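Asks: no sequence on hand, only this structure:
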């Protein structure tokens, strides 16, 4: 079964409120099987729109696992904490078969 990659593009609009998300979000991702591969490091746009402030890549064992994490009670609470604190785009991409 191919792995899946959660790609999040984030512009923080309220750093103080976003800190509430950071207290919950990473733990929810890891606790639901995610492996953080990149989180907020340098990003360069070679084509297309400029990167957002934070660009995050998280590996999951499968597309189902990534979707289940997003729907989990833990990540739902993190999303609620993040509401109004950031502009967020999240995409889940299925990897190649192993």
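Replies: Received the coordinates, thanks. Computed from a predicted structure; not experimentally measured.
Asks: going forward, measure contacts and count neighbours with C-alpha atoms only.
Replies: Fine.
Asks: need the helices for this structure, in chain order.
Replies: For the chain, the helices defined by DSSP state H occupy 15-31, 63-71, 73-82.
Asks: in addition, the following structure is provided for comparison:
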């Protein structure tokens, strides 16, 4: 069943963040993932969205594959380039097996 990784983080454009993006993109592709949304600024019609925070949505073939990517040495290398990861959120969720009636 398809799974999604949804990440929210403060938008920064520093050399370490650019390196993270490069390494993360390569690791995501290596583990069968693909970006559906990358670095978007959501339009919050209900509730609040923190100023300057961006959203990324990545699709994987399965939740197991998404978790394998997250624990991979390739993604660990990407995470190691960043010193500011404590303020971000990353959620892993399964999609629907079929659309509800």
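Replies: All right, it came through fine. Worth saying up front: this structure is predicted, and the values here are computed from it rather than measured.
Asks: TM-score for these two?
Replies: Overlay of the two chains. TM-score (TM-score structural alignment, normalised by the length of structure 1): 0.85; 97 aligned residues with a Cα RMSD of 2.0 Å.
Asks: which one of the helices of structure 1 lies closest to residue 50 of structure 1?
Replies: helix 15-31 (20.5 Å; Cα to Cα).
Asks: distance from the closest one to structure 2 after superposition?
Replies: Once fitted to structure 2, helix 15-31 of structure 1 is off its aligned match by 1.4 Å on average (mean Cα distance after the TM-score superposition for structure 1).
Asks: contacting residues around that helix?
Replies: By Cα atoms under 8 Å, 6 or more residues apart in numbering, the list of residues contacting helix 15-31 of structure 1 from outside reads 12, 35-36, 69, 74-75, 77-79, 81-82, 85-86.
Asks: excluding chain neighbours, what is closest to the equivalent of residue 88 of structure 1 over in structure 2?
Replies: Residue correspondence to structure 2 (TM-score structural alignment): residue 88 of structure 1 is matched to residue 88. Excluding its sequence neighbours, the residue lying closest to residue 88 of structure 2 (Cα to Cα, 6 or more residues apart in numbering) is residue 9, at 4.5 Å.
Asks: who's in contact with the one you found?
Replies: Residue 9 of structure 2 touches 53, 54, 55, 87, 88, 89, counting by Cα under 8 Å, 6+ apart.
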